[in-house]
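> predicted model follows, preceded by the sequence.
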Amino acid sequence: MSAVQQQNISPVLEFTPLDAQRAQAHGALLLDVREDDERAAGMPAGALGLPLGEIEARIAAIEPDRQREILALCGSGRRSLRAAETLRALGYAHAVSVAGGFKRWNEEGLPLAEGGFDADALDRYSRHLLLPEVGAAGQGKLARARVALIGVGGLGSPAGFYLTAAGVGSITLIDDDVVEKSNLQRQILHTDARIGMAKTESARVALAALNPQVHVRTQKTRLLAANVEQLIRDHDVVIDGADNFPTRYLLSAACLRLKIPLVYGAVHRFTGQVSVFDARRDDSPCYRCLFPEPPAAEDAPNCAEAGVLGVLPGIIGLLQASEAIKLILGIGAPLVGRLLCFDALAATFRELRLSRDPHCPGCGADVQFRGYEDIARICASA
């Protein structure tokens, strides 16, 4: 570098994020020198991505004018200092580092590129962002996902909590019941102070307190033949937290017709089971492959009649949340064609294979759909 060039080098090596944004507005080039996967979580508005290791090879093609001011930004401000030094060694006299990096840029509320995560999201979901199977792309999928939660009782409580904590963008709560004192032994979304309140509203209060970024919609109504499609259409996953067969048969039929994955869960005294019925897959069984016809009422008492260990719905509901998240992210092996059974007394899990029944009254090849009202009547007559 000539003596003249050396004299023209700016003595400033760092800008604050605010000063950098002002310089950018006056024509400076903002260069995000983080790796591609890091930038997927968000970038400053108008920034150009160029990893630190590629600067020497690519900067001349990107910006041939060595007198242009270049602002290097990384995650915390360390790599960007090295980037500024590299740029100056290449003759870019006005290269500076952005102090504090993207973290500080975010904290100061400066503009982000569309689709990025703000400071709250980066902090809140930081452990997800570290997982290669989730990362920024997966967290974005969760943020765009819509889940319908049928029932906000024993199963819906843990499922709702963890889906909200995970950052599922929109959750619809469907339940027509109110909070009773007997619920509180297992329905952890609710509190003693909210006895008498609609369960959907009680759950909304709890979930909003956990994660205000999630949009929680409430539908204080019972799932019926007349409204089932309207309530669950436009969702990506449906979670069955119901406690009765009429609702489950309606859900099964509607999810089959609308091609929405259904995450099934059920509990009885000390045992529970979980499975996934995914109508998008040709090999997936449906709920009626497992239960072709509803049992007699005396053979299938609910929790109010048979009792249930309080922690059991928590375990099953968590498994349902886990399956829903896997379906949204498209990772792992969902419980399609598998029925996972849990025995709390023995502390054992057992997996049963569940094949699609070609003669199933729900999804069999020769089945003709005759309307939801017929299905509801079958269940109600059991």
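The structure has been received and is ready for your questions. Numbering: from 1, shown residues only.

> C-alpha only now, for contacts and for neighbours.
Will do.

> and for residue 210, the neighbour number?
Neighbouring residues of residue 210 were enumerated by other CA atoms under 10 Å; the total is 14.

> does it touch residue 162 like I think?
No - the pair residue 210 and residue 162 fails to qualify as a contact (CA atoms under 8 Å) at a distance of 9.7 Å.

> here's the one I want to compare it with:
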Amino acid sequence: MAISEITPRQARERQRQGALLVDIREPHERASGQAEGALAVGQAELEAAHARHLPSQVATIVLICQSGRRSAATAAALQAAGYADVHSVAGGTTAWMAEALPVVRPHLEPDEADFLERYSRHLRLAEVGVEGQRRLERSSVLLVGAGGLGSPVAFYLAAAGIGHLRLVDDDVVDRSNLQRQILHVESTIGAPKVDSARERLAALNPRVRIEAVRARVTSANVEALLDGVDVVVDGSDNFPLRYLLNDACVKLGRPLVYGAVQRFEGQASVFDAGRHRGRCPCYRCLFPEPPPPQFAPSCAEAGVLGVLPGIVGLLQANEAIKLLLGIGQTLAGRLLQFDALAMRFREVRLAADPDCPVCAPGRPFPGYIDYARFCATGG
């Protein structure tokens, strides 16, 4: 039997005549408003225990969701269960509101209302939902670098609702940064980058705790900086720091989200050898020795297309969020390379080096080294 779809106004009229209007959306969806007089019962609960919530099988039942798709599916399920007079509201609550029909909003505490409204698009994803969003709010990320890569990473992690973002950088804002480091603005030139970043991020999402650490990451403080964090994101433009972060993450069992840019090319990966020894490579498996300095100029020396760090930084933010939520397939074991001029992505498979001096299974941590000297001499 075909499902009966009716307009919001027809649904309102049937409601006046005694029909039971049932809003089958999830609680976070109803926070923005629901049809006046509707009974609120989630779709899964209604389908599993319809007799608990609905009157006799001959009663008139009108179902409403957000757009009409879920209500039509549930109407079909109720028909199969023996309900003879079931209807679905075409266009759902969106159409109901568009026709200016009466709406009520549930009473919520201010913090809960802010949570549900701010993250409403995340909450509608089955892979995230309320539980996943709460997990993000409990998460802590260390972001090293508030520059070209760190800017998009920080913006999108803050927007996504990461609970604690520890941001480390020892530099100050320079006018030449503004071409790509979108965390900073003209008025913050000369200010510490972490202070400039904290101000912008707090304005974007006051729910996130921004811990601004103006410091250079060294062997002496790296473990304290990693303390309590779930994911480390490398936004540096610095070979010694990349090796240091890698070694610390392997030792302490933290996933490291890597990104690098130069001129028109960038790359990203996830190094998770600390938690998956022998299965996932570390940064040293990819680069056992640093390239000679003359073959690895910094962005300040070689230049960089302004949008390139934004593209690679967004890839890093995406990987960090996936790691925190435990969803999807990360870039662990894969190096994603991007050519901005050709607009082409290329993927290279990476294997763990069984003889890696840092992450080989069963090998004790060798200790931190003089990373600046290591990179200056090419290993």
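Noted; the coordinates are in hand. Keep in mind the model is a prediction, meaning the values are calculated, not measured.

> what about the nearest residue to residue 76 of the first structure once chain neighbours are set aside, distance to residue 239 of the first structure?
Residue nearest to residue 76 of the first structure in three dimensions, not counting chain neighbours: residue 101, with 4.2 Å by CA to CA, 6 or more residues apart in numbering. Counting by CA to CA, to the nearest Å, the gap from residue 101 of the first structure to residue 239 of the first structure is 41 Å.

> how about residue 121 of the first structure?
Distance check for residue 121 of the first structure against residue 239 of the first structure: by CA to CA, it reads 25 Å.

> over to residue 174 of the first structure?
Counting by CA to CA, the gap from residue 174 of the first structure to residue 239 of the first structure is 10 Å.

> likewise residue 135 of the first structure?
With distances taken as CA to CA, residue 135 of the first structure is found 24 Å from residue 239 of the first structure.

> and the two? which has more neighbours close in?
For residue 135 of the first structure and residue 239, the more surrounded residue by other CA under 10 Å is residue 239, and the numbers stand at 26 against 19.

> how about the more buried one, what's its partner in the second structure?
Taking TM-score structural alignment, the alignment pairs residue 239 of the first structure with residue 233 from the second structure.

> the residue nearest to residue 76 of the first structure and residue 75 touch, don't they?
Yes - counting by CA under 8 Å, a contact exists between residue 101 of the first structure and residue 75, whose distance comes to 4.8 Å.

> among these two, which residue is more densely surrounded?
Neighbour comparison, residue 101 of the first structure and residue 75: the larger count goes to residue 101, with 24 against 21 (by other CA under 10 Å).

> list the residues that contact the more buried one.
When contacts are counted by CA atoms under 8 Å, 6 or more residues apart in numbering, residue 101 of the first structure is found next to 17, 73-78, 80.

> of those, select the buried ones using a ChimeraX command.
To isolate the buried ones among the contacts of residue 101 of the first structure in ChimeraX, judged by 16 or more other CA atoms under 10 Å, type:
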select :17,73,74,75,77,80
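
> just the ones of the contacts of residue 101 of the first structure in strands?
Mapping the contacts of residue 101 of the first structure onto strands (DSSP state E) picks out residue 73.

> would you mark the buried spots in the helix or strand hosting residue 240 of the second structure?
Taking DSSP states H and E as the definition, residue 240 of the second structure sits inside helix 239-252. Taking 16+ other CA under 10 Å as the basis for neighbour counts, the residues of helix 239-252 of the second structure that come out buried are 239-251.

> most widely separated two among those?
When the buried residues of helix 239-252 of the second structure are compared pair by pair using CA to CA, the farthest-apart members prove to be 239 and 251, with a separation of 18.6 Å.

> hmm, back to that, wait, the match of residue 239 of the first structure touches residue 260, no?
No - under the criterion of CA under 8 Å, residue 233 of the second structure is not in contact with residue 260, lying 11.4 Å apart.

> how far does the helix holding residue 240 of the second structure sit from the chain's center?
With CA atoms, centre = their mean, to the nearest Å as the basis, the distance from the averaged C-alpha position of helix 239-252 of the second structure to the chain average is 23 Å.

> likewise stretch 15-29 of the first structure?
From the chain centre to the centre of stretch 15-29 of the first structure is a distance of 35 Å (CA atoms, centre = their mean).
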